[in-house]
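> give me coordinates for this.
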Amino acid sequence: MVIIDEKMILPPPPPYVADGPVSPPPFPCQFPRDAPTLVTLPSHLLLRIVYETFPQGRVEKQRKLLYWLTMSLRLVSRALYVACMHVLRSTYLPAYTSLIRAPYTSDPFPLSTPSPLQPDASISQIQSVQRETNVLDLFLVLKVREDVWADDSSLHLEREESFKDLFDLMQPRSRVEDLIRIYGVREGVVALRPPIPLKSKNTSGTLQPLAFSALSIAFSPRVVGLVLTTRERKRTIVEVARTREETLETSAKKLVKELRRWLRGSSGHTTR
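All right, here's what the predicted structure looks like:
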């Protein structure tokens, strides 16, 4: 005996017939898009374009292009500035490091990734927390100009005194400032962001770190000092002696140690 379900004997549904011409579904985005421009390209493509502008062959033509990147193209927009500075810093870094004299050390490239020593990932690529980067940028501008002038005239001789202030004073000073930031944050006496003032009831045994933006270095071959700048004044709060053979890392560690002592003796001190 076979049982036939009523659904099995129903006729099949009629085929679908469109009432009018079939058209594709609308595109998801109905708003017109702005035409892409050079400065709106992704950073890796923009960097590739900058690299492709380099001429092949004579070194003099390449130096002319580096001069153009420095004096003109990098000033067009933020995106082009970042791309040009990437090329310029990479090009002139070997010449820069070759002029660092022992016992000085160097680390001029800006921090680009978040770390315990740089918790704020939104720090601008242009305004680096690495202070030695500014010295590298000054060097490459000066070096570009000297190279082009030497190519234009055989009578022009590169002046060594042009770089003397950079590597006798500005480079070691900025390097010590970067080391103060690294060691100071590690020891809890320096903060990258302005610290929140502690209430007087909770300050016993707790150090109030100083904002790194308010600190700078007074550097000389024999003495190095830590300078604190506030709204009222600028003053040297810590000072240590050094020898000409002493490394910058040793000087920075001595300053951080003295800074901790100064903070302990200045409980309740806040940076304004």
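> please count neighbours and contacts with C-alpha atoms only from this point.
Noted.
> list the buried residues in stretch 101-110.
By neighbour count on 16 or more other Cα atoms under 10 Å, the buried set for stretch 101-110 is Tyr104, Thr105, Ser106, Asp107, Pro108, Phe109, Pro110.
> and the residue nearest to Val87 when sequence neighbours are not counted, how many neighbours does it have?
By the measure of Cα to Cα, 6 or more residues apart in numbering, the closest residue to Val87 outside its immediate chain neighbours is Tyr51, 7.6 Å from it. By the measure other Cα atoms under 10 Å, the count of residues near Tyr51 is 13.
> you'd agree Tyr51 is in a helix?
Yes - applying DSSP: H, G, I helix; E, B strand; the rest coil, one finds Tyr51 inside a helix.
> related to what we said a few turns ago, a markdown table for the buried residues of stretch 101-110, including distance to Asp178 and secondary structure?
Formatted as a markdown table, the buried residues of stretch 101-110 follow (distance: Cα to Cα, whole Å; DSSP: H, G, I helix; E, B strand; the rest coil):
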| residue | distance to Asp178 | secondary structure |
| --- | --- | --- |
| Tyr104 | 13 | coil |
| Thr105 | 11 | coil |
| Ser106 | 10 | coil |
| Asp107 | 9 | coil |
| Pro108 | 9 | coil |
| Phe109 | 11 | coil |
| Pro110 | 11 | coil |
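> can you tell me which of the residues you listed lies nearest to Thr91?
If you rank these by distance to Thr91 using Cα to Cα, Phe109 comes first, at 12.5 Å.
> residues touching the closest one, list them.
Neighbouring residues of Phe109 by Cα atoms under 8 Å, 6 or more residues apart in numbering: Gln130, Glu132, Thr133.
> so which of the residues you listed wins on neighbours?
Glu132 (24 neighbours).
> before we compare anything, build this one as well:
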Amino acid sequence: MIIDEKSMSQQPPPYVPGDRPTVRTTIRPAIPPPLPQHRLGLGKPSLDALPSHILLQIVYMTFPQTPGVDQGRLERQRKTLYWLSMCLRLVNRSLYIACMHVLRSTYLPAYETLIKPPYSSDPFPLPSSTSQAPSYSSSFSQPESIHTLQRETAVLDLFIAVKVREDVWMDDSELHLEREESFKDIFDLNQPRSRLEDLVRVYGLREGVISVPSTASASTSPTIATPTRASGFPTSRGSKYASSKQLPKIPFSSLSVSFSPRKVGLVISTVSRSRRTIVEVPRSRDEKLEIAAKRLVKELVVWLEAGGR
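A predicted model of the protein is given here:
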């Protein structure tokens, strides 16, 4: 067999880093790097970049659905709730919102069963614009405050912090009994007082004597017309001046309620951190909080008409 060496293709020369190509090659344009602001905007992938509904689903998937070696499924889920309350919600703002959504929806039925009659409860009031669908936003949007004007929500969060601990302790030891005194102060004092403050805010906004940040920023004028008899709160003094006199609004953040079985009052905090009771009305033990709130607002109108003295 004759092999024609000339017809065989020559092997390419060995590659040396310092050598330059001797033949003309086609150089393709390189892909330009991303813009600097694009790189800065994305950053490293994190949970904060996820939409809130996806992050909420991730939190839900942390709950075990099968029993463990020495624990049942419910015991494992209660430990997960304890972990959400004590650890996961403290990571960042997005996880705090997702964890509190799960915790509040889980423990709200138990919270409502402990409300003492004739007190009422509403830790989650419906917003005024309920027709709009919720929008899911990432962390790059303007963050909203995680605090709410509804002061009873903080009482529910306090109840959750105590309840998750008691549940885990009862699962760990049969000798541990849930202590009633752990919840006594919450439902004897904190819950009715915070609920009364929320009712005073609602009735005070209706009468135009209390302001909140959302309404205070809408208008620079601190005064509005005094409510008349048609508004539902006729005053005992100065009602003949109701159509012409103007009353200043009191910021709700500076108001609190002093609560006792026999009387309730409105306490105002000044810039110098001093506190004084400006309005006080008697009440009975079986009186509804709504009635006491209306009487407080009525006396607040009288106090403002007298010049706030």
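> if we can go back for a sec, counterpart of the residue nearest to Val87 of structure 1 over in structure 2?
When structure 2 is aligned by TM-score structural alignment, the residue opposite Tyr51 of structure 1 is Tyr60.
> for that match, give its distance to Gly208 of structure 2.
According to Cα to Cα, to the nearest Å, Tyr60 of structure 2 and Gly208 of structure 2 sit 43 Å apart.
> and for Leu304 of structure 2?
Taken as Cα to Cα, the span from Leu304 of structure 2 to Gly208 of structure 2 is 11 Å.
> that older thread, output the buried residues of stretch 101-110 of structure 1 in TSV, with distance to Gln62 of structure 1 appended to each entry.
What follows is the buried residues of stretch 101-110 of structure 1, written out as TSV (distance: Cα to Cα, whole Å):
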residue	distance to Gln62 of structure 1
Tyr104	31
Thr105	29
Ser106	27
Asp107	26
Pro108	24
Phe109	23
Pro110	25
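> of these, which is the nearest to Ala241 of structure 1?
Nearest to Ala241 of structure 1 among the buried residues of stretch 101-110 of structure 1, counting by Cα to Cα, is Tyr104 at 16.1 Å.
> what are the boundaries of the strands in the stretch 151-272 of structure 1?
Using DSSP state E, counting those that start in this stretch, the strands of the stretch 151-272 of structure 1 run over 190-191, 210-211, 215-219, 223-229, 234-241.
> so which residues of the stretch 1-150 of structure 1 form strands?
With DSSP E, counting those that start in this stretch, there are no strands along the stretch 1-150 of structure 1.
> roughly how far apart are the aligned residue in structure 2 for Leu228 of structure 1 and Pro192 of structure 2?
In structure 2, Leu228 of structure 1 lines up with Ile268, judged by TM-score structural alignment. The gap separating Ile268 of structure 2 from Pro192 of structure 2 is 19 Å, by Cα to Cα.
> those two - which one has more neighbours?
It is Pro192, of Ile268 of structure 2 and Pro192, that has more neighbours when counted by other Cα under 10 Å, with 24 against 20.
> counterpart of that one in structure 1?
Using TM-score structural alignment, the equivalent of Pro192 of structure 2 in structure 1 is Pro172.
> which residues does its match contact?
Contact analysis of Pro172 of structure 1 by Cα under 8 Å, 6+ apart lists Tyr104, Thr105, Phe219, Leu248.
> tell me the contacts of the alignment partner in structure 2 of Thr70 of structure 1?
Matched to structure 2 by TM-score structural alignment, Thr70 of structure 1 sits across from Ser85. Residues in contact with Ser85 of structure 2 (Cα under 8 Å, 6+ apart) are Cys99, Met100, Leu103, Ala161, Val164.
> the second one is in contact with Leu90, isn't it?
No - in terms of Cα atoms under 8 Å, Met100 of structure 2 does not count as a neighbour of Leu90; the distance is 10.6 Å.
> so which of these two has more stuff around it?
Met100 (16 against 13).
> which one is the more buried one nearest to, not counting chain neighbours?
With Cα to Cα, 6+ apart as the criterion, Met100 of structure 2 has its nearest non-adjacent residue at 7.4 Å, and that residue is Arg89.
> burial measure for that neighbour, as a count.
Arg89 of structure 2 has 17 nearby residues by other Cα under 10 Å.
> list the residues that contact it.
Contact analysis of Arg89 of structure 2 by Cα under 8 Å, 6+ apart lists Leu95, Tyr96, Ile97, Ala98, Cys99, Met100.
> apply 10 Å and report the result again.
Arg89 of structure 2 sits next to Trp83, Leu95, Tyr96, Ile97, Ala98, Cys99, Met100 when contact means Cα atoms under 10 Å, 6 or more residues apart in numbering.
> and Trp169 of structure 2, by the same measure?
Lys79, Lys163, Leu175, His176, Leu177, Glu178.
> list the residues that contact both of Met100 and Leu90 of structure 2?
Counting by Cα under 10 Å, 6+ apart, the contacts common to Met100 of structure 2 and Leu90 are Leu84.
> and Glu187 of structure 1? What does it align with in structure 2?
Matched by TM-score structural alignment, Glu187 of structure 1 corresponds to Glu207 in structure 2.
> surely that match meets Val301?
Yes - using Cα atoms under 10 Å, Glu207 of structure 2 makes contact with Val301 at a distance of 8.5 Å.
> neighbour count for the two, which is higher?
Neighbours were counted for Glu207 of structure 2 and for Val301 using other Cα under 10 Å; Val301 has more, 27 against 21.
> what residue of structure 1 matches up with that one?
Aligning on TM-score structural alignment places Val301 of structure 2 opposite Arg260 in structure 1.
> repeat that for Ser120 of structure 2.
Under the alignment (TM-score structural alignment), Ser120 of structure 2 pairs with Thr105 of structure 1.
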